[in-house]
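**Student:** The sequence isn't on hand, but the structure is:
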């Protein structure tokens, strides 16, 4: 059984959407079990109406709910030990759950996760990794919002974390990794990015293939399996892609309903349009994984509906099932055993 702890008080739509999402996961993943944390007045009446979900869940009352506008420091100070978010994370630390999922305040979730679970050895800052649909299938992009600004070593750490995730989730023995840059030429970009490139080349890890620099359009092309950047540019790229998908969907909807001939064309090509809508559905890729922690935490979009939240929970499920944590630890051990050599090589090339 794969046990997932749930913060039922996070998100924009309340516990009802979260519980309905869990019910969808239960139907598709029969070996999933849930620990649900929330206020009994808000959650229990809804859970009573879902006997299938109640049967495979354990509910734990929490007095406090972290608000979406709470500052991380405020949430950490006031919500520790009492909030549904903290208790869901703590269940991972204690071994009562294999992963945690919350749609709540991102900053608060990251602060609590770092404080409760701590980062892996030699990892200074965790990263948020997102699954990105591409022309070739799927890739992983990180960081998409946890670390604003990153030095060369942190970018290298992100590359290692992302490669381990791609190895586990996509079953790729040696994932290709690229550093997001303003051009593919080695002379372009910020010094931190160029330094990280030199360090990755020098490390020459068997667990990944360092491709070099990639540009923004390479993300959608699927040029590499893992795209590495710092959180400011990564978050902008993510929000831009989500907004563009919704924009194109609106354009298509308006165009197909404009004339009788257009509506007829839609009916004739309905299967193709349904396939396109499926590929552009941002709900299918909802969920950002906090990589680099001593435990698995997945952040769902706060505005996610039932299917979107279910996707985030299923991502946590797959992270556990595929052994991402163990593979990440193994890859980090290999790299840091070689780190002095990598740093020396990078310094000589500087």
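**Tutor:** Right, received. Where do you want to start? Please read these numbers as outputs of a predicted model, since none were measured by experiment.
**Student:** C-alpha only now, for contacts and for neighbours.
**Tutor:** Noted.
**Student:** Quick check: closest non-adjacent residue to residue 123.
**Tutor:** Excluding its sequence neighbours, the residue lying closest to residue 123 (Cα to Cα, 6 or more residues apart in numbering) is residue 292, at 6.3 Å.
**Student:** what's the neighbour count on the one you found?
**Tutor:** Look at residue 292: counted by other Cα atoms under 10 Å, it has 28 neighbours.
**Student:** Does it touch residue 129 like I think?
**Tutor:** No - using Cα atoms under 8 Å, residue 292 makes no contact with residue 129, being 10.3 Å away.
**Student:** Now do the same contact list for the residue nearest to residue 123.
**Tutor:** Residue 292 sits next to 119-120, 123, 125-127, 161 when contact means Cα atoms under 8 Å, 6 or more residues apart in numbering.
**Student:** want to compare, so here's the second one:
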């Protein structure tokens, strides 16, 4: 299997991206990793690391999409950027998946333009896993699409439920719709119309859930529009970091609290690991005709290493084939609301 890695994307590129790719190449020697970006800079980083794994190759791309660049404009004007070139490798079947910590909007736009969406899918969605009391929960969408229609959210539910079944081994995933209340009549027009669609789907739809219920594990999948999902993601990330920091700071002021903190250190380390995005590597952009893993902009070597492993796992699982199969079951409903 071949993984195209956007070597110039992210706050710590290309240093950490190249390091992470080398770690992954050493750990999975039967996979080919294609580093896409400025050839001279990539070679320089590879040489600093010592022995270069034989399963790493370089695909030169002279341009870089900056975080400040408009997404659609950048992929059309910077056709030789590391993001566009990585996506094109997958589109041309010269790679099986792409991993990028670069501009999320540009990655999504490039994937839609070159890789296209799966048959029947209107908009792709980013599915991110959040830890809960009883395991984890998939939130979709976490930022790929902020101008949603009910059909988009309906298809998000199908795609995320399929991932839960085949990657998380949940036989009958519970699907909830994020809303401001549990009552059917709550929410705006988008949420109410989506509720109607999901109620008639072949999914295990449990109705509306409130954001405070996400971490209770009430649902295995939570469906929402990208704007809301991205806000939840970043709020949860900031809250988790702040909470752990506050507990540590408060404990330092009292002897017995400091002792208790020391005794509970393994517990807090376990919690920190569950909340650390580096452990998960990256998140999949579902609905694209290929595998696309989007990483945090602050990704380090360990994050990239885990993201490449996630891309390999999704490729082996052939998750897109399962998604297409599930979509075919809902063809009638999809046609009615199209």
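**Tutor:** Looks like it arrived, so ask away. Worth saying up front: this structure is predicted, and the values here are computed from it rather than measured.
**Student:** The residue nearest to residue 123 of the first structure matches what in the second structure?
**Tutor:** Counting by TM-score structural alignment, residue 292 of the first structure lines up with residue 287 in the second structure.
**Student:** Relative to residue 245 of the second structure, how far out is its match?
**Tutor:** In this view, residue 287 of the second structure and residue 245 of the second structure are 37 Å apart by Cα to Cα, to the nearest Å.
**Student:** now residue 15 of the second structure
**Tutor:** 28 Å.
**Student:** of those two, who's got more company?
**Tutor:** residue 15 (20 against 12).
**Student:** Please, where are all the strands along the stretch 51-200 of the second structure?
**Tutor:** 56-60, 97-100, 125-132, 135-140, 174-178 (DSSP state E, counting those that start in this stretch).
**Student:** Looking at the ones you listed, spot the one closest to residue 261 of the second structure.
**Tutor:** Closest of the strands of the stretch 51-200 of the second structure to residue 261 of the second structure is strand 125-132, at 22.2 Å (criterion: Cα to Cα).
**Student:** What is the aligned counterpart of residue 57 of the second structure in the first structure?
**Tutor:** In the first structure, residue 57 of the second structure lands on residue 58 (TM-score structural alignment).
**Student:** go on, residue 15 of the second structure?
**Tutor:** By TM-score structural alignment, residue 15 of the second structure lines up with residue 16.
**Student:** Then residue 216 of the second structure?
**Tutor:** In the first structure, residue 216 of the second structure lands on residue 221 (TM-score structural alignment).
**Student:** Its match and residue 138 touch, don't they?
**Tutor:** No - counting by Cα under 8 Å, residue 221 of the first structure stays clear of residue 138, with 9.7 Å between them.
**Student:** Compare these two and say which is more crowded by neighbours.
**Tutor:** Neighbour count, other Cα under 10 Å: between residue 221 of the first structure and residue 138, residue 138 has more, with 20 against 15.
**Student:** Now the more buried one. Nearest residue, chain neighbours left out?
**Tutor:** For residue 138 of the first structure, the closest residue by Cα to Cα, 6+ apart turns out to be residue 132, at 5.5 Å.
**Student:** Identify the residues contacting the one you found.
**Tutor:** The neighbourhood of residue 132 of the first structure, defined by Cα under 8 Å, 6+ apart, consists of 138-141, 219-220, 285.
**Student:** can we see that at 10 Å?
**Tutor:** 138-141, 219-220, 222, 225-227, 238, 241, 282, 284-286 (Cα atoms under 10 Å, 6 or more residues apart in numbering).
**Student:** what do you get for residue 280 of the first structure?
**Tutor:** 133, 242, 244-246, 248-249, 274.
**Student:** Pull out the buried members of the residues you listed.
**Tutor:** By neighbour count, with 16 or more other Cα atoms under 10 Å, those hold 133, 245, 249 as buried.
**Student:** will you turn these into a markdown table that also has distance to residue 64 of the first structure?
**Tutor:** Below are these laid out as a markdown table (distance: Cα to Cα, whole Å):
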| residue | distance to residue 64 of the first structure |
| --- | --- |
| 133 | 36 |
| 245 | 36 |
| 249 | 39 |
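**Student:** So for residue 257 of the second structure, which of the strands of the stretch 51-200 of the second structure sits nearest?
**Tutor:** Evaluated over those, closeness to residue 257 of the second structure peaks at strand 125-132, with 26.4 Å, by Cα to Cα.
**Student:** what does residue 307 of the second structure align to in the first structure?
**Tutor:** Residue 307 of the second structure maps onto residue 312 in the first structure, by TM-score structural alignment.
**Student:** name the element its match belongs to?
**Tutor:** helix 306-321 (DSSP states H and E).
**Student:** host element of the alignment partner in the first structure of residue 242 of the second structure?
**Tutor:** Aligned counterpart of residue 242 of the second structure in the first structure: residue 247 (TM-score structural alignment). Using DSSP H and E, residue 247 of the first structure sits in helix 231-256.
**Student:** One more: residue 284 of the second structure?
**Tutor:** Assessed by DSSP H and E, residue 284 of the second structure sits inside strand 282-286.
**Student:** Tell me, how many residues neighbour residue 179 of the second structure?
**Tutor:** When neighbours are counted by other Cα under 10 Å, residue 179 of the second structure comes out with 22.
**Student:** Residue 338 of the second structure versus residue 99 of the second structure, what's the distance?
**Tutor:** For residue 99 of the second structure relative to residue 338 of the second structure (Cα to Cα), the value is 32 Å.
**Student:** With neighbour numbers in mind, choose between these two.
**Tutor:** For residue 99 of the second structure versus residue 338, neighbours defined as other Cα under 10 Å are more numerous around residue 99 (31 against 8).
**Student:** Tell me which stretches of the stretch 51-200 of the second structure form helices.
**Tutor:** Along the stretch 51-200 of the second structure, counting by DSSP state H, counting those that start in this stretch, helices occupy 71-77, 82-91, 104-110, 150-167, 189-199.
**Student:** To residue 312 of the second structure, which of the ones you listed lies closest?
**Tutor:** Per Cα to Cα, nearest to residue 312 of the second structure of the helices of the stretch 51-200 of the second structure: helix 150-167, 12.4 Å.
**Student:** in the superposed pair, what's the mean gap between that closest one and the first structure?
**Tutor:** Here the mean offset of helix 150-167 of the second structure against the first structure after fitting is 1.2 Å, by mean Cα distance after the TM-score superposition for the first structure.
**Student:** That helix maps to which residues in the first structure?
**Tutor:** Going by TM-score structural alignment: helix 150-167 of the second structure matches residues 152-169.
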